[in-house]
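Undergrad: I'll drop the sequence and a predicted model, then ask my questions.
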Amino acid sequence: MSVFKKFTVLAAILAASLFFDGCEQKISTELQKVHWDRDMCARCKMVVSDRKHAVQVINPQNGRVYMFDDIGCTVLWLQEEQIEWADKAVIWITDVKTGEWIDARTAYYDTMNITPMAYGIAAHKDKSTIKKGEEILRYDDVAKRVVEIEERNNKRGIK
């Protein structure tokens, strides 16, 4: 095989590999821009407007983003919709003090807040920002608490 043919074959292989590599779909699990006062909560369909209690859930399988106005709606949506990828979901929540997006699974939570859906639970990046004497929860505790609140409200006829 001549040098020219070898070069042509190598160039074709390189071009094909670059083409197929460029076609590979990369799934983003990055935080997405919120369109405040326009994006709707995936569960209750209210507009996401409170910058201190917003949540984003990202499906790691396809990168789809779901917005929520309250951590309570997030927890209930994951449960009610029986989301198979819930344990792998990327969940962002805004810090109640700064409005900064933080990882919901590593955040600290307190329970004495006025929130969009009245669950009262707010996220903190650092537990030192929670008032002394207040109950401090972690994400798994928040999920249990929201379900308890919802069950109690349903028994009393509150929707």
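TA: Okay, I see it.

Undergrad: going forward, measure contacts and count neighbours with C-alpha atoms only.
TA: Noted.

Undergrad: and residue 91, how many neighbours does it have?
TA: A count of neighbours around residue 91, defined by other CA atoms under 10 Å, yields 22.

Undergrad: One more to weigh against that first structure:
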Amino acid sequence: MVKYLKVLLLLVIGVMFLACEKKAEKGVAEVHWDRDMCSRCVMVVSDRKNTVQIRNPDTSKTYMFDDIGCMALWLEEEKIEWKNKAIIWVTDVNSGEFIDARTAFYDTNNVTPMAYGFSAHKSKDTIKKGEEIISYDEVINRVTKINQ
């Protein structure tokens, strides 16, 4: 009888753990400002206007970066196979809101945490007249060329 109670207790505990399992998140993960670390340079993420987050679509694991330049180099250095499928968010330099990094517009003359100088905008209209406007793909190309 004691043997059956032990088995039953183990089953109940196992079911409880499964019920408490955290489901994979789909949106932007919570940022712990001044505590989360950049996945590449290990600097504390504190600049609310140039933060980047990547989610691995296969595992839902999230990676944090203090500058889009760090993210671009991390993708190359770590040979991330899922980089083309990655879900990538970047903060809008004006609002601090997380936006889709691939559809954002970037200007090129900014003070950023690791001095790459690229800041994201949700709309072209928020970029000063006369400033260069580039795409996500161009940001990645420029960062990786600089560090070759």
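TA: The structure has been received and is ready for your questions. Predicted, not measured: the structure shown is a model, and the values here were computed from it.

Undergrad: Tell me the buried residues in stretch 62-75 of structure 1?
TA: 63, 65-75 (16 or more other CA atoms under 10 Å).

Undergrad: In those, find the pair that's most separated.
TA: Comparing all pairs in the buried residues of stretch 62-75 of structure 1 by CA to CA, the longest separation belongs to 63 and 72, at 22.0 Å.

Undergrad: picking up where we left off before, from the buried residues of stretch 62-75 of structure 1, which single one is nearest residue 149 of structure 1?
TA: The shortest separation between residue 149 of structure 1 and any of the buried residues of stretch 62-75 of structure 1 is 9.2 Å, and it belongs to residue 72 (by CA to CA).

Undergrad: The residue mapped onto that closest one from structure 2: helix or strand, and which one exactly?
TA: Aligned counterpart of residue 72 of structure 1 in structure 2: residue 69 (TM-score structural alignment). Using DSSP states H and E, residue 69 of structure 2 sits within helix 68-77.

Undergrad: With structure 1 overlaid, report how far that helix is off on average.
TA: With mean CA distance after the TM-score superposition for structure 1, helix 68-77 of structure 2 departs from structure 1 by a mean of 0.4 Å once superposed.

Undergrad: can you give me how far that helix is from the chain middle?
TA: Distance of helix 68-77 of structure 2 from its chain centroid, counting by CA atoms, centre = their mean, to the nearest Å, is 11 Å.

Undergrad: Provide the aligned range in structure 1 for the next helix-or-strand element following it.
TA: Heading C-terminal from helix 68-77 of structure 2, the first helix or strand you meet, by DSSP H and E, is strand 87-91. Aligned by TM-score structural alignment, strand 87-91 of structure 2 falls on residues 90-94 of structure 1.

Undergrad: How about stretch 35-53 of structure 2?
TA: Mapped onto structure 1 using TM-score structural alignment, stretch 35-53 of structure 2 covers residues 38-56.

Undergrad: Which residues does the match of strand 87-91 of structure 2 contact?
TA: Contacts of stretch 90-94 of structure 1 with the rest of the structure, by CA atoms under 8 Å, 6 or more residues apart in numbering, involve 29, 31, 51-60, 71, 100-105, 123.
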